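Trainee: my questions concern the predicted model and sequence given below.
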Amino acid sequence: MAELNTGGDGGKGGKVRSKKMNPGVDLTAMVDLAFLLITFFMLTTSLSKPQSMNLAMPDKEQDPNKPEDNTPVPDDRSMTVLMGKDDTILWYMGQFETPLVAPTETKYGKEGIRQALLQRISAVKSVYGDNKDKGLIVIIKPSDKTHYKNLVDILDEMAITNVQLYAIGDISEPEVKLLEEKGMY
C-alpha cells in the first residue's frame, strides 16, 4: 500500500518544503458594509402609514346647561341599517313602526347595500336638491351577533357612497325581534 508523506524528509535526502496553510478571508469589512446598507435603506424608505377613517364621536357627558338637540328629521331622509348574523343586512326608511320603505333584506357589496344607498341618495337629492344639510342620514344598528368585519364593511360603504351623515346606534328590542323572524339573528 502507498503511503503519503506529509512531514519532513523521512530520513531521506530531499527538499524541505514549507507547510502551506489554507487562505483565510477576513469578513469584517463585508459585515460593516452590510450593516451600513441596512441602516441606509431603513432610514430612507417610507413605512406604510395605517389607513383610517375619520369618525366623529359625541361627548360622553351631556352639558346640563345645554339642552339636548332633538331636531326632527323627515322620515324620507333617514335610512336605518340593521346588521344581523352571517353577513346579513336589513334596511328600511323612516320610523320602525311606520316605515316608508318596508324592511328589505340585502347583502354587502356593489350589488347589495351600495346600490340601495345610491338609490336612496338620489331619491333624497331629487326632493331636497344638492343641499349638503338635507342629505341622507343613515343609522347603523349592529346586533350582538354581528361580526366586527361587517361593521367595518358598512362604514366602508358609507365612505364609498359619500354619505355625509351617519351614526352607529343601539338596536332596539322590536328590531331584534324582526331580525329573529327573518332568521338573521
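Mentor: Nice, thanks for sending it over.
Trainee: C-alpha from now on. contacts and neighbour counts both.
Mentor: Will do.
Trainee: in which helix or strand would I find E105?
Mentor: Secondary structure from DSSP states H and E places E105 in strand 99-106.
Trainee: in that strand, what's buried?
Mentor: For strand 99-106, burial by neighbour count (16 or more other CA atoms under 10 Å) applies to 103, 105-106.
Trainee: here's the one I want to compare it with:
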Amino acid sequence: MALLLNTAHYKWYPVYTQPRAEKKAHQALCDKGIETYLPLQRKLKQWSDRKKWVEEPFLKSYLFVRITDHARPDVLMTKGVARFLYFSGQVATMPDRQMQDLKLLMASPYELEVTEEDLQPGEKVIIKAGPLKGLTGNMISYRSQKQLMLRIDSLGCSIVVNMAASLIDRF
C-alpha cells in the first residue's frame, strides 16, 4: 500500500530542452534513473548524395519526465535541460491520461503533424475504429481535408491526424 501512495505523488512534466538536445537530455535523465518520454517520429531525410531514415523528436525541444516535486532540481541540473514549462504562473503538469493518449498517437500508423496555429475547435468527435479507438477530439477543416484535431493544452499546440471520416462519430 505504501507503494501506491508513493506513485500517487509522481506527475508528468513537460520539459523544454536546449535546441537540438532532446536525445542527449533524454539519455542523461535516463542515466539518472528518471522516467522520461521522448516522442520520436521516423522521417526520410534527403541529402545531395543519399537518403536516410532518421528518428527525430516529434515535438521540437520538448520531452516529458515523470517525477515528484522534490526531483525538479535534479531534472534542471541535467545537461541539455533548459527549464520546465509554466502555465498560468505554475509549473505545467500533464495528466496521466493525456500522456497515454500521446503515446497511443505516436504508436499509431497515421501520419501526424504538429501545428501551433490557433485552430478553431469544431464538432466534438470520437474515433470508433482503428488503433486510436476511443480517443476524442475536435473535427476541423484543414487544407480541404477532413482531419481530427487533438489539442494538448499544456503544450499550447495541436496535433493533427489524417484519417478517414468513416472512422469517427459525433461525441
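Mentor: Sure thing, it's come through. A quick note: this is a predicted structure, and the numbers were derived from the prediction, not measured.
Trainee: drop the TM-score for these two in here.
Mentor: Overlay of the two chains. TM-score (TM-score structural alignment, normalised by the length of the second structure): 0.22; 73 aligned residues with a CA RMSD of 6.1 Å.
Trainee: which one among the buried residues of strand 99-106 of the first structure gets closest to I154 of the first structure?
Mentor: T106 (12.2 Å; CA to CA).
Trainee: ok, the closest one touching I89?
Mentor: Yes - counting by CA atoms under 8 Å, I89 is a contact partner of T106 of the first structure at 5.4 Å.
Trainee: okay, and the common contacts of those two?
Mentor: Counting by CA atoms under 8 Å, 6 or more residues apart in numbering, the common neighbours of T106 of the first structure and I89 are I113.
Trainee: follow the chain on from the helix or strand containing D156 of the first structure and name the next helix or strand.
Mentor: According to DSSP H and E, D156 of the first structure maps onto helix 148-160. Per DSSP H and E, the first helix or strand lying C-terminal to helix 148-160 of the first structure is strand 165-168.
Trainee: next, the buried residues of that next one.
Mentor: Quick answer for strand 165-168 of the first structure (16+ other CA under 10 Å): Y166.
Trainee: who does it touch, helix- and strand-wise?
Mentor: Judged by 3 or more CA pairs under 8 Å, 6 or more residues apart in numbering; DSSP states H and E, the packing partners of strand 165-168 of the first structure are strand 137-142.
Trainee: what helices and strands are in contact with the strand it packs on?
Mentor: Under the contact criterion of 3+ CA pairs under 8 Å, 6+ apart, strand 137-142 of the first structure touches strand 78-83, strand 165-168.
Trainee: do you know which of those strands lies nearest E181 of the first structure?
Mentor: With CA to CA, the closest approach to E181 of the first structure among these belongs to strand 78-83: 13.3 Å.
Trainee: quick check: next helix or strand after the closest one?
Mentor: Next element after strand 78-83 of the first structure (DSSP H and E): strand 89-94.
Trainee: kind regards, and thank you for your time.
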